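[1] would you be able to build a 3D model of this:
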Amino acid sequence: MSSAPHRLDAMNPRIPLALGVLVLAAGLAACSAPAADAGPTPAPTGDSEVTPVETTAPEPSTTPEAPEELSCATLISQATAEALTAEGWTTQEKEFWIADIQLTDGLLCMWADFSTASDHGQTYGFSPIDEATSEKAQDRLESEGWIRSSDADSVYYTEDPQYAIAKDDDGYGLTYQFGDGWVKFADTKQGLLLINGG
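    Here you go, the predicted structure:
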């Protein structure tokens, strides 16, 4: 339902005048009325502006911020979400598990055309993770035969290529990426690049 926009030039000219008189009268009354139980008046500082109350800044976090309002639409890049939506794909949110470890602050999103029976789809996940849980999860993956690799900033665990259903151009299938305070998951290692956060 739409409504006509308000226009100042269409207002009754007496309304602004009446409001102005009321505001002026209220201001004069406030200035002339004595303050009750106001206590001693602080000495003037020479600065006419009110100084805001100082607050303690929060400690900087070492965990990179996840996308605001983490959802399947914000988890991956906007261009990717728009492209998948244009294909008629929709999303299903899932709990984020690594082996038997549930990451309750994380989100796993499956993109597919759920109107038809098909195994064709894509999965993306992101979660903050503390150091102890990260180490435990990596131990679990390694004990289950996932293949470890690393670069300067991250550790990767990829499924054994002989069991991979889908692989990227470099031959990587399902892959977890562990960073400083976060973990990502995608169907392929290249797919991790599409995930926000980290």
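[2] CA only for contacts and neighbour counts going forward, please
    Will do.
[3] name the next helix or strand downstream of the helix ranked longest in the chain, please.
    Longest helix in the chain by number of residues (criterion: DSSP state H): helix 14-32. Per DSSP states H and E, the first helix or strand lying C-terminal to helix 14-32 is helix 72-75.
[4] show me what that next one is packed up against.
    Here helix 72-75 touches strand 90-98, strand 101-112, strand 121-128, going by 3 or more C-alpha pairs under 8 Å, 6 or more residues apart in numbering; DSSP states H and E.
[5] now do 6 Å
    Contact analysis of helix 72-75 by 3 or more C-alpha pairs under 6 Å, 6 or more residues apart in numbering; DSSP states H and E lists no helix or strand as a packing neighbour.
[6] and whatever helix or strand comes next after it, which residues are buried?
    Next helix or strand after helix 72-75 toward the C-terminus (DSSP H and E): helix 78-86. By 16 or more other C-alpha atoms under 10 Å, the buried positions in helix 78-86 come out as 81, 84-85.
[7] ok, the residues you listed vs Glu131, which is closest?
    The closest of the buried residues of helix 78-86 to Glu131 turns out to be Ala81 (C-alpha to C-alpha; 30.4 Å).
[8] so what's Gly106 up against?
    96, 126-127 (C-alpha atoms under 6 Å, 6 or more residues apart in numbering).
[9] can you do 8 Å?
    95-96, 125-128 (C-alpha atoms under 8 Å, 6 or more residues apart in numbering).
[10] now swap in Gln122 and tell me
    Applying C-alpha under 8 Å, 6+ apart, the residues near Gln122 are 110-112, 186-187.
[11] out of those residues, what pair is the most spread apart?
    Checking the contacts of Gln122 with C-alpha to C-alpha, the most distant pair is Ala112 and Ala186, at 14.0 Å.
[12] of the two, which one has the most company?
    Neighbour totals were compared for Ala112 and Ala186, and Ala186 leads with 25 against 22 (other C-alpha atoms under 10 Å).
[13] do I have it right that the more buried one meets Tyr176?
    Yes - using C-alpha atoms under 8 Å, Ala186 makes contact with Tyr176 at a distance of 6.9 Å.
[14] next, the structure of the following sequence, for comparison with the previous one:
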Amino acid sequence: MPASRILGAAAALVLSAILLSACAGSPEAAPEETGNAATPTAAAPDPSATPEPEPGAAEDPTCDTLIGPSVVADYESVGWTSQASPLYIGSTEIEDGLQCMWADFEGPAGDHGAMFGWAPISEDEAADAQDELVAQGWVREDDAAGVYITESAETAIAPDDEGYGMTYFFTTGYVTVSDTKQGLLLIEWPKS
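    Got it, this is the predicted structure:
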């Protein structure tokens, strides 16, 4: 075997030994005897005993997680990006709400895009928001799963196949919104 190969193999072994000893850390020192045997020393908690949060459990939604990954991939494949903003219902900003606009912001101005939103909401806030929208001419539809509030057909700019424009869906604990009622089906938040 040539000397350069032997030196290279030896260097690799030495480097591996150094890395392994550095990763292994130093052993913990035994507690010192203090002469008072009646006072026990508490052991440090095991860091691996702390449970890790489940993925998505404590996360806040983002424009990339509010809708499904395949929808995000489709939008990105045509050059769309997202812009996040606070979620408003009528004149009220909903605390911890998120509204995302997906479009080609670098291209020429146009009416092509998609909007999605989500927010936690209390029963009282939901009732107030629904009343405000209906007073402005929006249409209320009660459903077994919740309440849909849709902009009037006369003012809808780009309705879906069923004639629905921008629509809010109120259900227990949260509200979702999309630029069409069909678009609500693309929202995958909260994660289950």
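[15] returning to that earlier point: hmm, which of the contacts of Gly106 of the first structure are the buried ones?
    Applying 16+ other C-alpha under 10 Å to the contacts of Gly106 of the first structure flags 96, 125-128 as buried.
[16] aligned partner of Glu162 of the second structure in the first structure?
    In the first structure, the residue matched to Glu162 of the second structure (TM-score structural alignment) is Asp170.
[17] distance-wise, check that match relative to Tyr157 of the first structure.
    As judged by C-alpha to C-alpha, to the nearest Å, Asp170 of the first structure and Tyr157 of the first structure stand 14 Å apart.
[18] between these two, which one's more packed in?
    Taking neighbours as other C-alpha under 10 Å, Asp170 of the first structure and Tyr157 compare with Tyr157 leading, 23 against 9.
[19] which element, helix or strand, includes the aligned partner of the more buried one in the second structure?
    Under the alignment (TM-score structural alignment), Tyr157 of the first structure pairs with Ile149 of the second structure. Counting by DSSP H and E, the element that carries Ile149 of the second structure is strand 146-150.
[20] any idea which residue sits dead centre in the second structure?
    Closest residue to the average C-alpha location of the second structure: Pro61 at 2.6 Å, with C-alpha atoms, centre = their mean.
[21] any idea how far the match of Glu162 of the second structure lies from Gln92 of the first structure?
    Counting by C-alpha to C-alpha - Asp170 of the first structure and Gln92 of the first structure are separated by 28 Å.
[22] again, but for Glu144 of the first structure
    Taken as C-alpha to C-alpha, the span from Glu144 of the first structure to Gln92 of the first structure is 27 Å.
[23] can you check Pro34 of the first structure too?
    From Pro34 of the first structure to Gln92 of the first structure the distance is 63 Å (C-alpha to C-alpha).
[24] so which of the two has more stuff around it?
    Gln92 (12 against 9).
[25] list the contacts for that one?
    72, 109-111.
[26] among those, who's most crowded?
    Cys109 (24 neighbours).
[27] isn't Gly198 of the first structure right next to Phe178, touching?
    No - counting by C-alpha under 8 Å, Gly198 of the first structure sits too far from Phe178 to count as a contact (9.1 Å).
[28] what's the counterpart of Ser122 of the second structure in the first structure?
    For Ser122 of the second structure, the residue aligned by TM-score structural alignment is Asp130.
[29] repeat for Trp102 of the second structure
    Matched by TM-score structural alignment, Trp102 of the second structure corresponds to Trp111 in the first structure.
[30] and Thr133 of the first structure, how many neighbours does it have?
    14.
[31] ok, Asp179 of the second structure - how many residues close by?
    So Asp179 of the second structure, with other C-alpha under 10 Å, has 25 neighbours.
[32] show me what contacts the nearest residue in space to it that is not next to it in sequence?
    Leaving aside its sequence neighbours, Asp179 of the second structure sits nearest to Met166 (C-alpha to C-alpha, 6 or more residues apart in numbering; 4.0 Å). With contacts defined as C-alpha under 8 Å, 6+ apart, Met166 of the second structure is in contact with 150-151, 156, 159, 177-181.
[33] quick one: Glu93 of the first structure and Ala112 touch, right?
    No - contact criterion C-alpha under 8 Å: Glu93 of the first structure and Ala112 do not qualify, at 11.6 Å.
[34] so how far is Ser150 of the first structure from the residue of the first structure most remote from its centre?
    The outermost residue of the first structure, judged against the average C-alpha position, is Ser32 (50.5 Å), by C-alpha atoms, centre = their mean. Ser32 of the first structure sits at a distance of 72 Å from Ser150 of the first structure (criterion: C-alpha to C-alpha).
[35] what's the answer for Thr123 of the first structure, then?
    Distance of Thr123 of the first structure to Ser150 of the first structure, computed by C-alpha to C-alpha: 22 Å.
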